[in-house]
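In: Sequence and predicted structure below; questions after.
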Amino acid sequence: MQDAIGELRRPEELLDEVTVLRSGVAEEGRRIFEAWRPGIVRRSFQVSALNFAHYLALRRRDLRGLQSQLMVYGLSSLGRLEGRVLANLDAVGGALRAMAGEAPAHYPRPHAFFRGQRLLASHAEALLGPQARPGRDVRIMVTLPSEAADEPHLLLALARAGAEAVRINCAHDDAERWERMVAGIRHAEVAVGRRMRILMDLGGPKCRTAEVRHPPDRGRIAEGDVVLLVRDGAFVPLEQAPFQAACGLPGVVDRLRSGDPVFVDDGKLGGVVEAVSAEGARIRVTRATAKGRKLKPDQGLNFPATDLGVVALTDRDRADLDFVAGHADVVGYSFVQSADDVRVLQRELAVRRPNDWNRIGVIAKIETPHAVRNLPEIIVAAASCQPFGVMIARGDLAVELGFERLAEMQEEMMWLCEAAHVPVVWATQVLESLVKKGLPTRGDMTDAAMSARAECVMLNKGPNVVEAVNMLDRLLVRMAEHQTKKTPRLRALTSW
């Protein structure tokens, strides 16, 4: 071990380093917190915000060398301190002080040491409701299909299987169908004897293909082909551009520049803007499957390097909020990019529910690099006022950040949320093969097991979703015996 970390340092030296570290983190964190303090009106977030500020201050430092030294002495390596930054540093400092023969050694009280864990559990319950199953800390949320409006038996089956929450996607259907879904859920609650949370997810400014044109004898696009993203729906003759698509979000072509990457349908088709002209943007395809991909209407478009200049809350969202504010327990906020976006939604909620708008929960969908960079300010702006959680929208994030960085960034986002005692929703294609086809893959099961570190897991709609809830319920109960967040739980192993 000495070869790996260099010369082993004495406890007195490490104590000096930890003391300086603790002092610096406390001072820098306090400055960060004081800038946030005027906007924090929710008392339960005060302690969380201060710990969050300390964590941000701590993670601006490279502590890898110190970690290795502490491990040799059997001390905490600081690798699981997200929810209790100063308390963890105090505990390490106290142990080093005792080892160095300095008295008195000071340790944080157990109640204070685990306060962050209790706050996270409390915030999760305020947002997502109590758990349906003993021994399972992670909630299960299910996206409802349109048919759920007329299939109350499905809603009852989900409730009996153990789902704590349902998601209604406001990008689909209308208030009449949403109302029938809500009524069905409330009836299911009576049958199972517990309340379920209803998340209504605002559609947001989702950029999708509109009309698509291609030669009648060739529908698949291959690498090297060119797709014309037409300006304002003004198609040109196919002789000039065999593959053409209109964008459902106005003004996008005007924002594109040569060299900008473009992805279609969750990255299944990708390319680079070669040129922008009066006709539109010419996109050279650089990513496609061996057989090529079909370009269809209503496929998602992603522009990771382009500032589209769109607002998170659209006119359609504002209209939908008239219903959502009166029926939902939680509002799902798509395409949120900044603290200003959060405040826009809060003002709209206050207009519709002036006396208790801050009782409505908000879940911010983090789906772009800009949102990732602004995650601390998004967390503080929202959690300072109302129950709040973060949804890691892994589908869009994989396209926007690149598949190589997704795993890294979802970990970092979970660390930040744990430090702020903010619950996380693990979303996108969990147990997808089981939900859609009736049989999970090995990758599905591994991903679902990893989701146990979040506070909620969201399943998509599909014909086998009730079976998926049952399987996920059993898996999460088993995983809870082995791990809490990043911390392994060393129960006795019985397989050997």
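Out: Perfect, thanks for sending it.

In: contacts, neighbours, all on C-alpha from now
Out: Fine.

In: How much space separates residue 433 from residue 327?
Out: Residue 433 sits 32 Å away from residue 327, going by Cα to Cα, to the nearest Å.

In: now residue 161
Out: As judged by Cα to Cα, residue 161 and residue 327 stand 23 Å apart.

In: Make sure residue 212 is indeed in a helix.
Out: No: the assignment for residue 212, made by DSSP: H, G, I helix; E, B strand; the rest coil, is strand rather than a helix.

In: So residue 215: helix, strand or coil?
Out: On the basis of three-state DSSP, residue 215 is classed as coil.

In: correct me, but residue 377 touches residue 338?
Out: Yes: using Cα atoms under 8 Å, residue 377 is in contact with residue 338, at 6.9 Å.

In: and residue 376, what element?
Out: helix 375-383 (DSSP states H and E).

In: That helix - contacts with which helices or strands?
Out: Counting contacts by 3 or more Cα pairs under 8 Å, 6 or more residues apart in numbering; DSSP states H and E, helix 375-383 packs against helix 339-352, strand 388-393, helix 403-419.

In: If I take that helix and helix 339-352, what angle do their directions form?
Out: 10 degrees (axes from the mean of the first three to the mean of the last three Cα atoms, to 10 degrees).

In: another structure for you, compare them:
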Amino acid sequence: MKIHDQRALKHASPDENTTTYSLLLDELTALRDELVKSENGFSDTLQKVNLQHHAGAANLIHYLGLRRRDVRPLQEKLAAAGLSSLGRAESHVLPNLQAIITLLQHTLQLTYRDDIASDTAGAAKGPVLLQANAKNLLGKLPSQRQVRIMVTLPSEAADDYTLIKEMLLKGMDCARINCAHDDPAVWLRIIDQIKLACRETGRHCRILMDLAGPKLRTGDIALGPPVMKWQPRRDVQGRIISPARIWLHHEKDHLSCPASADACLPVQGNWLSHAKKRDQIEFTDARGSRRKLQLAEKVGDGFWAESSQTAYLTSDMKLHLSRMLKSKKTEHVGNAGAVGALPQTPETIRLYRGDNLILTRYPIPGIPEQYDESGNLLRAASIACSLPEVFAMVKSGERILFDDGRIGGIIRSVNADELMVEITQARDGGEKLLSDKGINLPDSQLDLSGLTDIDIENLEFVTHHADIVGLSFAHRATDVELLQQHLKRLNANQLGIVLKVETRAAFENLPELLFTLLRSPNVGVMIARGDLAVECGYERLAELQEEIMWLTEAAHLPLIWATQVLESLTKNGKPSRAEITDAAMGERAECVMLNKGPHILDAIQMLDDILQRMQGHQNKKSALLRRLHW
């Protein structure tokens, strides 16, 4: 509120105040009438909406009508008059307007005459409807907080009952299974573990299964020659901190590689049976360097060895065993051994700014740049794309992003089989491009079906075992319609649907998507901030998520705040300061989602604590003004 406006109003004459209030009343009444009239243009839309969402759909129409104008001048006038502003009217647009109109009518001692049946008490109904919809979709609220916690489950949860039980006890209210990974057998084991843990703990947990959707990804990369490398740990001055620990085993014993090993070296035949503790293994590595391994400990049929030298090994490389005698002389023991079959590893595709990358239509394994003997470039690096149909939808000059935006480029040429991309975004030291990494085309008009054949196949499993299905990478209303048609075919109309907003097209078409979503009885929205930030630009993410929150609240739809919440804590065991604030923002949603990671239990516990602390301060956009401590 502007101070000079307040003072001017305070010292204004009664006639001036009357004029000000009359002008405000006229403006607000005209606005209200216009918003009510706008429903006529949406009559067909409202007829298709599920009956329980009719109020939400109508309120969304009013909110869109309100926000399609710049209401800042009106806001300033209301604030100067000491009246309620429109800044927190998302869930109850008309009741909020009518409350101000009624107050002005009383102030001006006007007889209340209104042909529009607006319930001024309706301001309380919007939040109630939102909470009811959230309960239907996500389950009842936990006793200690007002926001639910969803957790993405790792594949290991299929065989780790203790992990799921601990997640529930720490505060997990909803479990997410990503259908882009694993298969129905693994999903079923995870679901069985969840149900068992719920019975044992007495807690409730809804299950959301995300369909993979038409996600663009990089293809496989060609395998390079089988080479094994190890190196000791060194400090910044190059001094050895600790030697590399190598596990030596019989080449047929593939399951004996400990997780703590820096490398696992297979050995042919029974050559290791002649070895003893403190023996040395000598060999010439792939670069012609003489190297040694010190045998430290025998465990079963294998040996732990240590090396203070960096070494590169290939299959069939000769190994010589030497032993220190009592005379302090060293002698070779037995015949030479040999390195067993080493696994092939993918080639390395490293891209620098200014490089070219060929994106291929056919599933040809990717390869790095090719040079002739003189060092002249023969062919740029190449990699396949998982959805070749996009080749007919992209144009030269459009942007392309890889691996959550770590690598960016411009499409320079397009033909039926290849896209030529100029790399414009990479760190100074280059970026490594791996297989199965996301590809985003934020400038392209993609006409992809919202459900792939695999999604439709998986949907039958989802309808039998999950409470909610997640619709991934939707672009337009027809994507939602397609899912609704398949749910009807499977007699699963009551299954919950979560629309994931993760593409630029989805954001731009959000009102249309929401009206279509409201045709189903049990629905909500997820802000998938990872892909959304990549497609729309990280600098716009804060703005976009605000607008999505406003529209979902206007439609009385529950919102899931997702992607990279407490990411550093989940993955590394220590949160950043910024992500603590980000997690606290989740109080404005109905559910917050955590991704999987080795420290997920700590993340659940911290998120539970943050949400409990914040619920006394914040409810959606409203500050609650709880008593402070000083």
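Out: Structure received. If you're wondering where the values come from, they're calculated on a predicted model, not measured in any experiment.

In: Once they're superposed, tell me the TM-score.
Out: For this chain pair, the superposition-based TM-score is 0.93 by TM-score structural alignment, normalised by the length of the first structure; 489 aligned residues with a Cα RMSD of 2.3 Å.

In: Using TSV, lay out the helices and strands packed on helix 375-383 of the first structure together with distance to residue 142 of the first structure.
Out: Compiled in TSV, these are given as follows (distance: least, Cα to Cα, whole Å):
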stretch	distance to residue 142 of the first structure
helix 339-352	24
strand 388-393	13
helix 403-419	21
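
In: what's the most buried one of those?
Out: The highest average neighbour count among these, using mean count of other Cα atoms under 10 Å, belongs to strand 388-393 at a mean of 24.

In: For the following helix or strand past that strand, give me the average deviation versus the second structure.
Out: Counting by DSSP H and E, the next helix or strand C-terminal to strand 388-393 of the first structure is helix 394-401. For helix 394-401 of the first structure, the mean deviation from the second structure after alignment is 0.7 Å (mean Cα distance after the TM-score superposition for the first structure).

In: so helix 394-401 of the first structure corresponds to what in the second structure?
Out: Mapping helix 394-401 of the first structure onto the second structure (TM-score structural alignment) gives residues 529-536.

In: for stretch 418-434 of the first structure, same thing?
Out: Using TM-score structural alignment, stretch 418-434 of the first structure pairs with 553-569 in the second structure.

In: Stretch 63-83 of the first structure: how far from the chain's middle?
Out: Relative to its parent chain, stretch 63-83 of the first structure has a centroid offset of 27 Å by Cα atoms, centre = their mean, to the nearest Å.

In: Kindly check the end-to-end length of that stretch for me.
Out: 17 Å.

In: what do you get for stretch 397-409 of the second structure?
Out: 10 Å.

In: Can you mark which positions in it are buried?
Out: Neighbour counts over stretch 397-409 of the second structure (16 or more other Cα atoms under 10 Å) mark 397-405, 407-409 as buried.

In: Output the residue interval of the first structure matched by it.
Out: Using TM-score structural alignment, stretch 397-409 of the second structure pairs with 259-271 in the first structure.

In: which residues are contacting stretch 455-465 of the second structure?
Out: Here stretch 455-465 of the second structure makes contact (Cα atoms under 8 Å, 6 or more residues apart in numbering) with 179, 184, 188, 191, 209, 211-213, 469, 486-487, 490, 492, 495.

In: For residue 370 of the first structure, which non-adjacent residue is closest in space?
Out: residue 337 (6.0 Å; Cα to Cα, 6 or more residues apart in numbering).
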